[in-house]
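Asker: Predicted model follows, preceded by the sequence.
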Amino acid sequence: MIYTKLKSVKCVVLDVDGVLTNGDILVTEEGNQLRTFNVKDGYAIQYAIKQGVDIFVITGAKSQGVKLRFEGLGVKETFLGISDKWTLLRELLEKYDYNTEEVLFVGDDMPDYICMQKVGIAVSPADAVEDIKKVSSYVSKLKGGEGVVREILEKLLRLQGKWHVDVLTPSV
């Protein structure tokens, strides 16, 4: 059933900490918060965008480094410091004329819960909290920061006929 739904996804919404990162935050003496991101997630994000999938990031994080990372990948809009993700997501659906069935949301913790209940497909990493796993259409075998986003975007693009291996591999 999830595979049928993946074919109609037009919009992917991503949380950051615990999804695109392992959830660890290194805080410098100056108070800067540092995260590591999986390069394979990044590749899949930029490739999905080139294939016409709209990607949005909605996070409670407030780091400008997070914003710069996703701007560099071509993410349509990145929202930092958001505590009420559902209100924002509803506004995005209206602005871009999407219905909830066309939306895939990847989250891992309680701030993502309402969004994940309301969208067409909810995806979580293996180490998401139990309540999130219960509302997920798909629970990855990968933990946050280990390529969860790459995994689901590749599945989505393959099912939509948009994962073109000949374009992905350089000619020799």
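Answerer: The structure has been received and is ready for your questions.
Asker: hey, let's count contacts and neighbours off CA atoms from now on
Answerer: Will do.
Asker: any idea how far residue 113 is from residue 46?
Answerer: Look at residue 46 and residue 113: by Cα to Cα, to the nearest Å, they are 26 Å apart.
Asker: To clarify, my last question referred to residue 72.
Answerer: Applying Cα to Cα to residue 72 and residue 113 gives a distance of 28 Å.
Asker: Looking at the two, which is more packed in?
Answerer: Of the pair residue 72 and residue 113, residue 113 is the one with more neighbours under other Cα atoms under 10 Å, namely 20 against 10.
Asker: Name the SS class of that one, please.
Answerer: helix (DSSP: H, G, I helix; E, B strand; the rest coil).
Asker: List the buried residues of whichever strand or helix holds residue 49.
Answerer: In the assignment (DSSP states H and E), residue 49 maps to helix 39-50. The neighbour-count check on helix 39-50 (16 or more other Cα atoms under 10 Å) flags 41, 42, 44, 45, 46, 47, 48, 49 as buried.
Asker: can you give me the helices in the protein?
Answerer: Counting by DSSP state H, the chain has helices at residues 2-6, 39-50, 64-73, 85-96, 113-118, 130-135, 148-159, 165-168.
Asker: and the gap between the closest residue in space to residue 41 that isn't next to it in sequence and residue 158?
Answerer: Spatial nearest neighbour of residue 41, chain neighbours left out: residue 150 (4.5 Å); criterion: Cα to Cα, 6 or more residues apart in numbering. With distances taken as Cα to Cα, residue 150 is found 12 Å from residue 158.
Asker: structure B:
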Amino acid sequence: MNEAGRPTSSRKLILMGRVTGAFGVRGDVRLESWTEPRQAIFRYQPWILRAPSGAERELRGARGRDIGKTVVATLPGCEDRDAAEALRGTEILVPREALPPPAPGEYYWVDLEGLRVVTLEGVELGHVSHLFSTGANDVMVVRGERERMLPFVQPDYVKSVDFDSGTITVDWDPGF
């Protein structure tokens, strides 16, 4: 652990949801789940719980259900409403290796982060900092000599993703 209470390992963690508060008096918690469907969050374990303070701990055996407007979870060791309420704001992360392999032509964003981005002509634009969704399409934020936002649209702009070489090739004007 480092001084912030975080593990010093370099494994990639994927943010899957967060605790939004207590549910009932027996220690169950309400979750905001970013999986599809929402209750699929329970398929991916162990969970790494990251408190708002940054402290992390591993949890196995979470179970729960979708009750319409929210997902309710029962967590081992969380026995009463006070313990559940103390988890409010806690992020739920899972190790990247807990996720199934993506389908051909699909990618987990975390796998794209850090890859080098080059144009068809070989001009290096930088490295993928992160991605975000606009609703219409996903956008790669590429940081190099300056920051660029490129639509992650295949095959229009993103021509190839090569994990072996760590490179994404794009059809993009370097001046834009």
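Answerer: Received, thanks. Computed from a predicted model, the values in this text were never measured in an experiment.
Asker: And the TM-score between them?
Answerer: Once superposed, chain against chain, the TM-score is 0.25 (TM-score structural alignment, normalised by the length of structure 1); 77 aligned residues with a Cα RMSD of 5.3 Å.
Asker: Would you format the buried residues of helix 39-50 of structure 1 as CSV with distance to residue 88 of structure 1 included?
Answerer: Below are these laid out as CSV (distance: Cα to Cα, whole Å):
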residue, distance to residue 88 of structure 1
41, 24
42, 23
44, 24
45, 21
46, 23
47, 25
48, 22
49, 21
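Asker: which among these gets closest to residue 167 of structure 1?
Answerer: Taking Cα to Cα as the measure, residue 167 of structure 1 lies nearest residue 47 of these, at 10.3 Å.
Asker: Could you tell me the angle between the helix holding residue 49 of structure 1 and helix 148-159?
Answerer: 40 degrees (axes from the mean of the first three to the mean of the last three Cα atoms, to 10 degrees).
Asker: so what does helix 39-50 of structure 1 touch, helix or strand wise?
Answerer: Counting contacts by 3 or more Cα pairs under 8 Å, 6 or more residues apart in numbering; DSSP states H and E, helix 39-50 of structure 1 packs against strand 54-58, helix 64-73, helix 148-159.
Asker: now with 10 Å?
Answerer: Here helix 39-50 of structure 1 touches strand 11-14, strand 54-58, helix 64-73, helix 148-159, going by 3 or more Cα pairs under 10 Å, 6 or more residues apart in numbering; DSSP states H and E.
Asker: For these, please prepare CSV with the additional fields distance to residue 87 of structure 1.
Answerer: Output for these, formatted as CSV (distance: least, Cα to Cα, whole Å):
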stretch, distance to residue 87 of structure 1
strand 11-14, 13
strand 54-58, 11
helix 64-73, 20
helix 148-159, 23
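Asker: right, and the ones you listed - which one's nearest residue 121 of structure 1?
Answerer: Closest among the helices and strands packed on helix 39-50 of structure 1, using Cα to Cα: strand 11-14, at 9.4 Å.
Asker: for stretch 57-71 of structure 2, how far is the first residue from the last?
Answerer: End-to-end distance of stretch 57-71 of structure 2: 21 Å, with Cα to Cα as the criterion.
Asker: How about the contacts made by the closest residue to residue 151 of structure 2 other than its chain neighbours?
Answerer: Among residues not flanking residue 151 of structure 2 along the chain, residue 139 sits closest, at 4.4 Å (Cα to Cα, 6+ apart). Residue 139 of structure 2 sits next to 130, 131, 132, 133, 148, 149, 150, 151, 152, 153 when contact means Cα atoms under 10 Å, 6 or more residues apart in numbering.
Asker: What is the neighbour count of the second one?
Answerer: I take that to be residue 131 of structure 2. For residue 131 of structure 2, the neighbour count with other Cα under 10 Å is 19.
Asker: Repeat that for the fifth one.
Answerer: By other Cα under 10 Å, 18 other residues sit near residue 148 of structure 2.
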